[in-house]
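Trainee: Coordinates for the following, if possible.
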Amino acid sequence: MNNRSIIREQIRETGLKMLGSGLVVGTWGNISARVPGEDLIAITPSGMNYDVLQPEDIVLVALNGEVKEGERKPSIELPLHLAIYCARKDIQAVVHTHSAYATAMAAARKPIPGAVEDLVQIVGGDVRVCEYALPGTAQLGANAVKALEGRNAVLLPNHGMVGAGTNLDEALKICQVVEKSAKITILAQAVGGVVELSQEDTAAMRDFYLHKYGQR
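Mentor: A predicted model of the protein is given here:
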């Protein structure tokens, strides 16, 4: 398979994992990834169930928003994904979910504090809430990019969350860790609230994740 086919299949598989993890229901949420060696991204189509999605349903789009390959209409959140890719050369994949606990924090417009070690390792600190804008707009993309500075996740107010990583596996893992951390934050309110990690400890753990974690 060529790179386009590989990325399309990986996005299809990620959609099934996202659905199976309970991070979305129905057709909501969306997934994209850069196509290696090309100025293209592959993105899920609008309004299609993940459990029936086929690789050919994944749309290939240039960074200027022009559809290059595919018969389907791309996700309404295409401007959000494109804004992140254009602003962050380090990002290779974006996963947008509507998971319950992260969305609860987003609806309350409260950041998820950097109080859990795996969160600060993979995200880089707390998960900020960006300024509100209507879904599907370029303004939402611009607002998300601003809140993503130095981070790999952002809460979209009254909407959901976005995880952005070096590949699809990492982007999905970010969403899972953010959802778990949002749940912990909400549960911790019953026992007095969370205690955030220091900036020094957060920086040390982020550096460990980036340079020493895993099989290198």
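Trainee: hey, let's count contacts and neighbours off CA atoms from now on
Mentor: Fine.
Trainee: what residue is smack in the middle of this structure?
Mentor: Nearest to the geometric centre of the chain sits G163, at 2.1 Å (CA atoms, centre = their mean).
Trainee: contacting residues around that one?
Mentor: By CA atoms under 8 Å, 6 or more residues apart in numbering, the contact set of G163 is V94, V95, H96, N152, A153, V154, A171, L172, I174, C175.
Trainee: what's the burial count for the fifth one?
Mentor: The one in question is A153. Around A153 there are 32 other residues, counting by other CA atoms under 10 Å.
Trainee: same question, the fourth one
Mentor: Residue crowding around N152 was assessed by other CA under 10 Å; the count is 25.
Trainee: now the other sequence, so there's something to compare against:
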Amino acid sequence: MDSRKELVDCVKSLYGMGLTTPVSGNHSIRSGGSLMWITPSGVPRYRMRPADLVRVDLKTGKAIGRSKPSIELGMHRSIYNVRPDINAIVHVHSPFTIGVSISAKRFWHVIGEAKMVVGEPAVITNRPSGSAELAKAVSDEFKKGARAVVIKNHGVVAGGSDIDHARAIVESLEEWAKILTIAQVFGGVSSWLDDDG
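Mentor: From the prediction side, this is the model:
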């Protein structure tokens, strides 16, 4: 399957799951090592087509395409440039993940699959959307080895070896956050994986 179609299918699917709104979130894939395809600004997620994606030079930031690239273009470029092993980035506004990140609770390891897929998510304070400060803060965490960076009051960014891997990270993290939220409703976490106790 064409990698651009895979990216668009992922965008539509994550929209259908409620992890983005029609115009929120942004996603990209690396192409040929020095280029990436990134989602455009202003195109509803449920109507996006491969032809809407914007090709960008990772070194210069020059965009080629009829659409305007996502406002988070700089963040995607920064991540790819510090992590050559990352070939796809998914940035969503996962409600439960954001909710846990802005509460007083931490991401306790309570489910083995999430621990394996996500690892230890980095949680950082928000900076203005599209800013160089946000791009640096997020890419610095990826440079340290993070698979997922949760931006308080904003969203989550995941980097993977391909689009399926990046998507698995955000979905596993959201499932984890849902479990933590449910546990809180019933009085808080009382059982976690052994090395968190």
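Trainee: Can you give me the TM-score here?
Mentor: Once superposed, chain against chain, the TM-score is 0.89 (TM-score structural alignment, normalised by the length of structure 2); 194 aligned residues with a CA RMSD of 2.1 Å.
Trainee: on that earlier part again, in structure 2, which of the contacts of G163 of structure 1 still touch?
Mentor: For the contacts of G163 of structure 1, the aligned pairs still in contact in structure 2 (both residues aligned by TM-score structural alignment, their matches' CA atoms under 8 Å) are V94, V95, H96, N152, A153, V154, A171, L172, I174, C175.
Trainee: which ones among the residues you listed are found in helices?
Mentor: Counting by DSSP state H, the kept ones among the contacts of G163 of structure 1 place A171, L172, I174, C175 in helices.
Trainee: for those residues, which one is nearest E200 of structure 1?
Mentor: I174 (21.4 Å; CA to CA).
Trainee: The closest one and A153 touch, don't they?
Mentor: Yes. Using CA atoms under 8 Å, I174 of structure 1 is in contact with A153, at 7.2 Å.
Trainee: what's the overlap in contacts for the two?
Mentor: Counting by CA under 8 Å, 6+ apart, the contacts common to I174 of structure 1 and A153 are V123, G163, A164.
Trainee: Now which residue in structure 2 aligns to the first one?
Mentor: Aligned against structure 2 by TM-score structural alignment, V123 of structure 1 finds its counterpart in V118.
Trainee: residues in contact with its match?
Mentor: Shown in contact with V118 of structure 2 (CA under 8 Å, 6+ apart): R147, A148, I169, V170, S172, L173.
Trainee: Could you do M205 of structure 1 as well?
Mentor: E117, V120, Q121.
Trainee: The first one and A203 of structure 1, how far apart?
Mentor: Using CA to CA, to the nearest Å, one obtains 11 Å as the distance from E117 of structure 1 to A203 of structure 1.
Trainee: Please report how far the aligned partner of D164 of structure 2 in structure 1 lies from L134 of structure 1.
Mentor: Using TM-score structural alignment, the equivalent of D164 of structure 2 in structure 1 is D169. Using CA to CA, D169 of structure 1 is found at 28 Å from L134 of structure 1.
Trainee: Mind jotting down where the strands sit in structure 2?
Mentor: Ranges of strands in structure 2, per DSSP state E, are 26-31, 35-38, 54-57, 63-64, 88-92, 122-124, 148-151, 155-160.
Trainee: Quick one, which of those gets closest to S103 of structure 2.
Mentor: Judging those by CA to CA, what sits closest to S103 of structure 2 is strand 122-124, at 11.7 Å.
Trainee: which residues touch the closest one?
Mentor: S101, A137, V138, E141, A146, A148, V149, V150, I151, K152.
Trainee: for stretch 143-157 of structure 1, same thing?
Mentor: Stretch 143-157 of structure 1 is contacted from outside by 80, 83-84, 87, 102-103, 105-109, 111, 122-125, 127-133, 161-165, 174-175, 178, using CA under 8 Å, 6+ apart.
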